[in-house]
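Visitor: need a structure here:
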Amino acid sequence: MTAAAAGSVRVERVVTSGTFSLDGETFDVDNNVWLIGDDTEVLVVDAAHDAPAILSAVAGRRVVAVVCTHGHDDHIGAAVALAEATGAPVLLHPAEQELWRTVHPDRKPDAELADGMRLSVADAEVRVLHTPGHTWGSCSLYVPSLGAVFTGDTLFHGGPGATGRSYSDAPTIVASIRDRLLTLPDDTVVHTGHGAHTTVAAERPHVPTA
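Guide: Predicted structure coming up:
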């Protein structure tokens, strides 16, 4: 687990391993699970693969919510187990319901994410940005006080996330990144769903202009 501090509120990363399955193919993947919070409470972003590992990182703190950036199985696999262990609600954009049901057919998310929604954890405000393209309901989470945005699989170190599979569209993801993410301050740290972090300024040259 790694952590970056900013006042009393900080970002912590847990890397979990498992598989991603879609369109009849399965791949081994490592996922970034993000905890935003302080010594008392945290918000979990993308409960991937391994609920016990995430619970270990939570370390007894109150979980305000389990927020899913999108509904691919590698990002939501541990969401229900984590919610049941902590009593926290699961939040997901309604356009992800079909993907969610393939993994959790007997349990719905507790609340819907929506563009412009504000969440609170510790002393931080978390702003929900609807950034479709990787999937139709993909969302990013912007935390102004931390100078950070959590992009799931929408924007990576090296450019836009994958499209070309079910529920995705390349022009849509480019528009989302240009209109919703590249408009953030250049020094905003981009915490991704997989791999290394980056910044808005670093990714600007890697995003097509149209």
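
Visitor: Please count neighbours and contacts with C-alpha atoms only from this point.
Guide: Fine.

Visitor: roughly how far apart are the closest residue to residue 206 other than its chain neighbours and residue 176?
Guide: Counting by Cα to Cα, 6 or more residues apart in numbering, residue 159 is the residue found nearest to residue 206 once chain neighbours are left out, at 4.9 Å. Going from residue 159 to residue 176 by Cα to Cα, to the nearest Å gives 12 Å.

Visitor: higher neighbour count, these two?
Guide: Set side by side, residue 159 and residue 176 show more neighbours around residue 176, with 23 against 18, by other Cα atoms under 10 Å.

Visitor: Helix, strand or coil: sort out residue 55 for me.
Guide: Assigned with DSSP: H, G, I helix; E, B strand; the rest coil, residue 55 falls in the helix class.

Visitor: to compare against the first, here's another:
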Amino acid sequence: MTPRIDHTTTSGTFSLDGQTFDVENNAWVVGDDSECVIIDAPHDVAAIRRLVGDRHVLGVVCTHAHDDHVRRAPELADAVGAPIFLHPDDMVLWNLVHPDREPDRELADGQVIEVGGASLRVLHTPGHAPGAVCLYSPELGVVFTGDTLFAGGPGATGRSYSDFDVVVASIRDRLLPLPEDTEVRTGHGESSTIGAIRPQFDEWVARGY
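Guide: Next comes the predicted model:
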């Protein structure tokens, strides 16, 4: 069967450092007609379950542990009977949201998750969050960047546990070398391509975006 990407947008809030903001998050489901992986668990479990349908879920893979990406992870994982995957460097953020529930599996740089005829290679891309990861699928020509990289610039680094220089290095060293036609599917907002983003990178760095 042919792998595909399903998508929905959910609305909710993001809270950190004593502030709360309204946000809209992308949720992605990757797989074929029989099995899939869920990327992030924002806001609306029912909407994500509609994307999954009756497929077997291999895991809820968290790109990072800001609350708008993981707040529903335990509920979603329990509903679909799947483990939660998170990079261990993001436990400091996870514990702010779920102090009484740990993720089930660790993500590691270079790890490959096979699902529905596609592979998702884990790229550790710290900066927006210490354990942030992106998921690259060469078969689908897609990289899921969470909040590390957007169509308009790097992920925000103005809050606790983030670092602008580190996220810039992650984008430069791990993402920009991908093929230029690679689609960039983000945690918020519109998609782009590596080829469209690459010419803007030096300008972003110069202005400390």
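
Visitor: picking that back up, now for the residue nearest to residue 206 of structure 1: what does it line up with in structure 2?
Guide: Alignment note: residue 159 of structure 1 maps to residue 153 in structure 2; criterion TM-score structural alignment.

Visitor: Residue 204 is in contact with that match, correct?
Guide: Yes. Residue 153 of structure 2 is within contact range of residue 204, at 6.5 Å (criterion: Cα atoms under 8 Å).

Visitor: Counting neighbours, what do you get for residue 171 of structure 2?
Guide: 22.

Visitor: With the one 5 residues further on instead?
Guide: The tally of other residues near residue 176 of structure 2 (other Cα under 10 Å) stands at 18.

Visitor: in structure 2, which spans are strands?
Guide: For structure 2, strands defined by DSSP state E occupy the ranges 4-16, 19-31, 35-39, 56-61, 84-86, 105-106, 112-115, 118-124, 133-137, 142-146, 149-150, 153-154, 183-186, 192-193.

Visitor: In structure 1, point out the residues matching the last one.
Guide: Mapped onto structure 1 using TM-score structural alignment, strand 192-193 of structure 2 covers residues 198-199.

Visitor: who's in contact with that stretch?
Guide: Stretch 198-199 of structure 1 is contacted from outside by 156-157, 186-191, using Cα atoms under 8 Å, 6 or more residues apart in numbering.

Visitor: Between these, which sits nearest residue 91 of structure 1?
Guide: Residue 91 of structure 1 has its nearest neighbour among the contacts of stretch 198-199 of structure 1 in residue 191, at 18.7 Å by Cα to Cα.

Visitor: show me what contacts the closest one?
Guide: Residue 191 of structure 1 neighbours (Cα under 8 Å, 6+ apart): 148-152, 197-198.

Visitor: do that again at 10 Å, thanks
Guide: 11, 13, 32-34, 140-141, 148-153, 155-157, 197-199 (Cα atoms under 10 Å, 6 or more residues apart in numbering).

Visitor: What distance do you get for the counterpart of residue 140 of structure 1 in structure 2 to residue 52 of structure 2?
Guide: Per TM-score structural alignment, the equivalent position to residue 140 of structure 1 in structure 2 is residue 134. Distance, residue 134 of structure 2 to residue 52 of structure 2, using Cα to Cα: 21 Å.

Visitor: Give me the more crowded residue out of these two.
Guide: A count of neighbours by other Cα under 10 Å puts residue 134 above the other of residue 134 of structure 2 and residue 52, at 28 against 23.

Visitor: So the more buried one sits against residue 121, correct?
Guide: Yes. Residue 134 of structure 2 is in contact with residue 121 according to Cα atoms under 10 Å; the separation is 8.1 Å.

Visitor: Common neighbours of the two, please.
Guide: 109, 143.

Visitor: Make JSON lines from the strands of structure 2 and add distance to residue 166 of structure 2 to it.
Guide: Output for the strands of structure 2, formatted as JSON lines (distance: least, Cα to Cα, whole Å):
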{"stretch": "strand 4-16", "distance to residue 166 of structure 2": "20"}
{"stretch": "strand 19-31", "distance to residue 166 of structure 2": "23"}
{"stretch": "strand 35-39", "distance to residue 166 of structure 2": "23"}
{"stretch": "strand 56-61", "distance to residue 166 of structure 2": "22"}
{"stretch": "strand 84-86", "distance to residue 166 of structure 2": "19"}
{"stretch": "strand 105-106", "distance to residue 166 of structure 2": "21"}
{"stretch": "strand 112-115", "distance to residue 166 of structure 2": "23"}
{"stretch": "strand 118-124", "distance to residue 166 of structure 2": "11"}
{"stretch": "strand 133-137", "distance to residue 166 of structure 2": "13"}
{"stretch": "strand 142-146", "distance to residue 166 of structure 2": "15"}
{"stretch": "strand 149-150", "distance to residue 166 of structure 2": "12"}
{"stretch": "strand 153-154", "distance to residue 166 of structure 2": "11"}
{"stretch": "strand 183-186", "distance to residue 166 of structure 2": "19"}
{"stretch": "strand 192-193", "distance to residue 166 of structure 2": "21"}
